[in-house]
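Visitor: Dropping a prediction and its sequence here:
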Amino acid sequence: MDVWSVGGKKFQKKSSTGAVNFLQLVEEIFNQCGADEILQFSGTVRRVWLRRNEAVFEGTFVHPSILVQRTSTAVEEFAKANAVEDKLRARNVMAVEEVWRPPCHGWWKVNWDASLGKEQGWMGFGVVVRDDRGQLLAAYSKTLRGNLEVAQAEARAALIAIQFCRSLGLEHVHFEGDAKMVITAVNSSDPDWSSMGFVVEDIKHELQAMTQWCFTFVRREGNKAAHTMSKLDIRSFLDNTWLYEPPECISEILQMEQVAPIAIEFH
């Protein structure tokens, strides 16, 4: 009673509650208090028990106000430790989300990207097509002269990827890139009035000819193969296609990403 009387106001009231037993008291606390107060209550209960043991077995006595102060300190340390753990967990989740993942069964995953060499006056585009086991079907690189803004170049890369897939006769295609602005525009039913709008409209037109498709965003870490392809032999200004056997520059990337066991399902 002495301990609870120097605690929070809610606990002061509860110290004089008509609860028949401790279980009923705990149920009332859990039903009427928030998470922080429940944590404080649990910490105080633990300290009361330890104080009782110290008094019985060691003959020591801790003043109620000191006990409450120690409880508050312990609760703060517990909260800080959990906050750090939550941040680490969030980082781990993000890291998991950033790896390449295979598409659902029966679909093709097509990664695309663009690279710009503004000083040299060129643009590179890369496309990588894999099945639901991570096996390469085709890789493609293309170089164009000229300069575009980043969003325009990324939109052009997406268009090139779609046209490449149509040339291969692919249906059920999951397009994935690291240009969120382009992906948002493609998935939107509203017209795009930005500088890349005319390319976005071409993309939507090309997609109408495909049986089933989806456009999703992935961070650069999950788009390594396509990014590398966009920089391949950038000064040659040639179109290059690889079927089944990847170019050496992405062989190791594909091998590492092929082990990813999780598939993303679309319904």
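Guide: The structure has been received and is ready for your questions. What you see is a predicted model; the values in this text were computed from it and never measured.

Visitor: going forward, measure contacts between C-alpha atoms and count neighbours the same way
Guide: Will do.

Visitor: residues of the helix or strand hosting Phe41 that come out buried?
Guide: Taking DSSP states H and E as the criterion, Phe41 maps to helix 35-53. Buried residues in helix 35-53, counted by 16 or more other Cα atoms under 10 Å: 37-44, 47-48, 51-52.

Visitor: Likewise for stretch 141-149?
Guide: Buried positions in stretch 141-149, judged by neighbour count with 16+ other Cα under 10 Å: 141-144, 147-148.

Visitor: before we move on, back to that, output the buried residues of helix 35-53 in CSV; the columns should cover distance to Ser188.
Guide: What follows is the buried residues of helix 35-53, written out as CSV (distance: Cα to Cα, whole Å):
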residue, distance to Ser188
Glu37, 45
Ile38, 45
Leu39, 45
Gln40, 48
Phe41, 50
Ser42, 50
Gly43, 51
Thr44, 54
Arg47, 57
Val48, 59
Arg51, 63
Arg52, 65
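
Visitor: take a look at this one as well, against the first:
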Amino acid sequence: MEEGEAVGGGRDEQERRGEGRNEGWAKPCLGEVKLNVDVCVRDEEGLGLGVVCRNDRGMIRWAITVQRREWLEPREVESKAMLMGLKETARRGHMRIVMESDCQVLVEAVKHRSFGGSDFHLILDDMP
């Protein structure tokens, strides 16, 4: 996808069509970018990691996909995708970042700055 390409119409279009206000993707606040991460685990093919970064108008700034031949726990894969996105976001100079993941374990661990000695926690320790 190209920089500046709109996806899914966004919250304003949903509200005009009378769709639910709390459903679906929501734009970040003015001046922020939003990272959405997702992964897929395929038995024989390994892992697929994806990150999409959108601006405060819902326009795609950049996207990354990576396929790896390794097998990890789902929370580890999600955390690697988030770390990959955060590193790219920092490299591009974005300062105000909102992160979104469907991995509740990752969301709670980041929110509460979870500590531990597992591989998952070591990945979390690398996040800015």
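Guide: All right, it came through fine. Remember, predicted model here, so these are calculated numbers, not experimental data.

Visitor: tm score of chain vs chain?
Guide: Aligned and superposed, the two chains score 0.77 in TM-score terms (TM-score structural alignment, normalised by the length of structure 2); 109 aligned residues with a Cα RMSD of 1.6 Å.

Visitor: ok, back up a step: buried residues, whatever helix or strand comes next after the helix holding Phe41 of structure 1. List them.
Guide: Downstream of helix 35-53 of structure 1, the next assigned helix or strand under DSSP H and E is helix 64-97. Neighbour-count burial for helix 64-97 of structure 1 flags 64, 67-68, 71-72, 74-75 (criterion: 16+ other Cα under 10 Å).

Visitor: In three-state terms, label the closest residue to Trp62 of structure 2 other than its chain neighbours for me.
Guide: Leaving aside its chain neighbours, Trp62 of structure 2 sits nearest to Cys53 (5.4 Å; criterion: Cα to Cα, 6 or more residues apart in numbering). When classified by DSSP: H, G, I helix; E, B strand; the rest coil, Cys53 of structure 2 comes out as strand.

Visitor: For Cys53 of structure 2, grab the count of nearby residues.
Guide: Cys53 of structure 2 has 24 neighbours, counted by other Cα atoms under 10 Å.

Visitor: quick one: contacts for it?
Guide: Neighbouring residues of Cys53 of structure 2 by Cα atoms under 8 Å, 6 or more residues apart in numbering: 33-36, 60-63.

Visitor: now Asp119 of structure 2
Guide: Neighbouring residues of Asp119 of structure 2 by Cα under 8 Å, 6+ apart: Glu76.

Visitor: Same question for Val45 of structure 1.
Guide: By Cα under 8 Å, 6+ apart, the contact set of Val45 of structure 1 is empty.

Visitor: gap between it and Trp4 of structure 1?
Guide: 10 Å (Cα to Cα, to the nearest Å).

Visitor: ditto for Ser251 of structure 1
Guide: Taken as Cα to Cα, the span from Ser251 of structure 1 to Trp4 of structure 1 is 67 Å.

Visitor: Comparing the two, which shows the higher neighbour count?
Guide: Higher neighbour count among Ser251 of structure 1 and Trp4: Trp4, with 22 against 13, using other Cα under 10 Å.

Visitor: Val98 of structure 2 is in what secondary structure piece?
Guide: Secondary-structure element containing Val98 of structure 2, defined by DSSP H and E: strand 97-100.

Visitor: brain fart, Phe215 of structure 1
Guide: Here Phe215 of structure 1 sits within strand 213-217, counting by DSSP H and E.

Visitor: residues in structure 2 matched by that strand, start to end?
Guide: Using TM-score structural alignment, none of the residues of structure 2 align to strand 213-217 of structure 1.

Visitor: now swap in stretch 174-186 of structure 1 and tell me
Guide: The aligned range for stretch 174-186 of structure 1 is 98-110, by TM-score structural alignment.

Visitor: Quick one: end-to-end distance for that stretch.
Guide: Stretch 98-110 of structure 2: ends 12 Å apart by Cα to Cα.

Visitor: what's in contact with that stretch?
Guide: By Cα under 8 Å, 6+ apart, the surrounding residues in contact with stretch 98-110 of structure 2 are 28, 32-38, 75, 78-79, 82, 114, 124.

Visitor: try it again with 6 Å
Guide: 34-37 (Cα atoms under 6 Å, 6 or more residues apart in numbering).

Visitor: In helices only, show me those.
Guide: If you go by DSSP state H, the contacts of stretch 98-110 of structure 2 have nothing in helices.

Visitor: Now flag whichever of the residues you listed is closest to Glu23 of structure 2.
Guide: Asn36 (15.4 Å; Cα to Cα).
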